[in-house]
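>>> After the sequence you'll find the predicted model.
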Amino acid sequence: MSAPELTGSVAAVTGAGTGIGREISLRLAAEGADVVLTGRSTDAMEELAGRVRAGGRRALVVPLDLRDPDSITAAAKAADAEFGRVDVLVNNSGVGGPSAPLVEMPLDEWEDTFRVNVTGTMLACKAFLPGMIARGSGSVVVIGSVTGKRPLVNRTPYAASKTALIGLVRTLAWELGPSGVRVNLVSPGGVEGPRIDWVLEQQARARGITVEEARADFAGGSPLQRLVRPRDVAEAVAFLASPRAAAITGEDLNVSNGLVMY
């Protein structure tokens, strides 16, 4: 049997404590990577670190707030001090932003959505990329959303921020290509968990229907007629981080049960 494909590598995951970030961290560790777990929910990350270590991999828990540039820089330095390198950066952390018509949108909530989802992603790349560039290899995976490509009523800041990530990834792929560093985006559809539950509650209220009707309508819009599982997203990230994706950069991979096909 061949060795796991990420054996000997180090992966850093933002927003690692819960949801998709948790599944991604576990999947990368299963592929042989040591993992830098970053985010604000340190208790959840400590429990996760225990699971990673029980599987034979090393784990480092580092507090990180994408609204705080100093904490991002500190996280990158801590990862380098512990492991000497980071080969994979998964920009998973983000916020859902407010749910309201644009004309009623509070400016501070609009700006906070961009501050975390777009500027925070940029700052994480800026902090973790120099080592990859110096070594001439690495993989960056950004978690976007199909909402960056299709409407979601009353969610303009979230949709616009996720669309912005497409441009960030495509341009950064060109900038880093000569250095041997790949950059890709994963765009999930509605992922099972508390966040999609909140979204569906807001959609139901806006449309005057029940949450169950909103869920059925949302899931029924895809050929597979279900929500995305967190592990589906984790599998896509593990693939893009691995040598199997050596010729893939600047791509936007939909993991949406076919909800979006472009």
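Done, it's in. Being a predicted model, the structure only gives us computed values, none of them experimental.
>>> Only C-alpha atoms from now on, for both contacts and neighbour counts.
Will do.
>>> Surely residue 121 touches residue 91?
Yes: if you go by CA atoms under 8 Å, residue 121 and residue 91 touch, sitting 6.1 Å apart.
>>> Pull up the overlap in contacts between the two.
Common contacts of residue 121 and residue 91 (CA atoms under 8 Å, 6 or more residues apart in numbering): residue 142.
>>> Look up how far residue 87 lies from residue 187.
With the distance defined as CA to CA, to the nearest Å, residue 187 ends up 22 Å from residue 87.
>>> can you check residue 32 too?
Going from residue 32 to residue 87 by CA to CA gives 12 Å.
>>> How about residue 10?
5 Å.
>>> again with residue 18
The value you get for residue 18 to residue 87, if CA to CA is used, is 22 Å.
>>> Looking at these two, which has the bigger crowd around it?
residue 87 (23 against 17; other CA atoms under 10 Å).
>>> Presented hereafter is structure B, for comparison with structure A:
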Amino acid sequence: MTIKTAIVTGAGTGVGKAIVKALLGQGFKVAMVGRRQEVLDAAAKELDATGSDTLVLPADIGDPAAVAGVFDQVKARWGRLDLLVNNAGIGAPAIPLEELSAEQWLGVVAANLNGAFFCTQQAFKIMKAQSPRGGRIINNGSISATTPRPHSAPYTATKHAITGLTKSTALDGRPFDIACGQIDIGNAATEMTRKMATGVLQANGSTAVEATMDAKHVGDAVAYMASLPLDANVLTMTVMATQMPFVGRG
């Protein structure tokens, strides 16, 4: 039986860690990629994922050479790649867009968009050449891929771009049995969303507490997408806290 292998970026915290847990539960061998070795090690220990089923690979995915090194290590260890989850992402300070520095803008673009593209490139190289051919790529779009929050231009712009990358990847991967889909997440309860318990800025200028959901539901959704045969694909899925202000006018 062919082993199933995956790479998850942003794997050390929050949604990424939940995705790793769900994939391990499905029998995947998972390479955990993130910026900080100590965070990845702590996550792997928490998930009891320190054996032969995991690789901990610290890397800056905004650096194409570092990305190539990650994929080379996965191929050397397991011989193939069945799934890439482009989950890593960062935001800029929630300030008026004219006050953002060039460095803040470029940092978000590097992590959220460039990194996803560089990882997708490397995944294509492996997935096209391996036998059995093909694989699956799942991008984390966030609900910001369709609807912005106030003062979120860098994050929202990159997440809108992820939707374009998803569709182009799905199209370009079609002849090679490479499926690509996108999961848009709303208010998973993580360190990043902790401030929602005390109130966040709304589009009408008010501040409101927002509902959240367990990040486990995101992991389970990604695991479902990953479980499909390559002749079926979830192109887009939105998983969100039911009571959050998103649908309609708030």
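Thanks, I have it. Since the structure is predicted, the reported quantities are computational estimates derived from the model, not experimental observations.
>>> For the stretch 51-200 of the first structure, which segments are assigned as helices?
Shown for the stretch 51-200 of the first structure, the helices assigned by DSSP state H, counting those that start in this stretch span residues 69-83, 107-114, 120-135, 156-176, 194-207.
>>> What is the third one packed up against?
Identification of packing neighbours for helix 120-135 of the first structure by 3 or more CA pairs under 8 Å, 6 or more residues apart in numbering; DSSP states H and E yields helix 69-83, strand 88-91.
>>> can we see that at 7 Å?
Packing partners of helix 120-135 of the first structure (3 or more CA pairs under 7 Å, 6 or more residues apart in numbering; DSSP states H and E): helix 69-83.
>>> same thing with the longest one?
Helix 156-176 of the first structure sits against helix 107-114, strand 181-188, with contacts defined as 3+ CA pairs under 7 Å, 6+ apart.
>>> by how many degrees do the last one and helix 120-135 diverge?
Our comparison of strand 181-188 of the first structure with helix 120-135, counting by axes from the mean of the first three to the mean of the last three CA atoms, to 10 degrees, yields an angle of 150 degrees.
>>> Tally up the residues packed near residue 61 of the second structure, please.
For residue 61 of the second structure, using other CA under 10 Å, the count is 27.
>>> ok, now residue 242 of the second structure?
Neighbours of residue 242 of the second structure (other CA under 10 Å): 13.
>>> Confirm it sits in a helix?
No: counting by DSSP: H, G, I helix; E, B strand; the rest coil, residue 242 of the second structure falls outside a helix, being coil.
>>> and the gap between the closest residue to it other than its chain neighbours and residue 199 of the second structure?
Leaving out its chain neighbours, the residue that sits closest to residue 242 of the second structure by CA to CA, 6 or more residues apart in numbering is residue 211, at 7.7 Å. Residue 211 of the second structure sits at a distance of 10 Å from residue 199 of the second structure (criterion: CA to CA).
>>> who's more crowded, the two?
Applying other CA under 10 Å to residue 211 of the second structure and residue 199 shows that residue 211 carries more neighbours, namely 18 against 13.
>>> quick one: what's aligned to residue 86 of the first structure in the second structure?
Mapped onto the second structure by TM-score structural alignment, residue 86 of the first structure lines up with residue 81.
>>> What sits closest to that match if chain neighbours are left out?
Residue 81 of the second structure's closest residue in space is residue 5 (CA to CA, 6+ apart), at 5.3 Å.
>>> ok, now residue 239 of the second structure?
The nearest residue in space to residue 239 of the second structure (CA to CA, 6+ apart) is residue 185, at 5.1 Å.
>>> what residue lies at the spatial centre of the second structure?
The residue lying closest to the centre of the second structure (CA atoms, centre = their mean) is residue 87, at 1.2 Å.
>>> how about that one, what does it touch?
8-10, 16, 139-140 (CA atoms under 7 Å, 6 or more residues apart in numbering).
>>> Could you give the number of residues near the residue in the first structure that residue 110 of the second structure lines up against?
Taking TM-score structural alignment, residue 110 of the second structure has residue 115 as its aligned residue in the first structure. Residue 115 of the first structure has 19 neighbours, counted by other CA under 10 Å.
>>> Residue 115 of the first structure and residue 202 of the first structure: what is the separation?
For residue 115 of the first structure, the distance to residue 202 of the first structure equals 22 Å [CA to CA].
>>> which residue packs closest to the equivalent of residue 61 of the first structure over in the second structure, ignoring adjacent ones?
Mapped onto the second structure by TM-score structural alignment, residue 61 of the first structure lines up with residue 56. Nearest residue to residue 56 of the second structure in three dimensions, chain neighbours excluded: residue 32, at 5.0 Å (CA to CA, 6+ apart).
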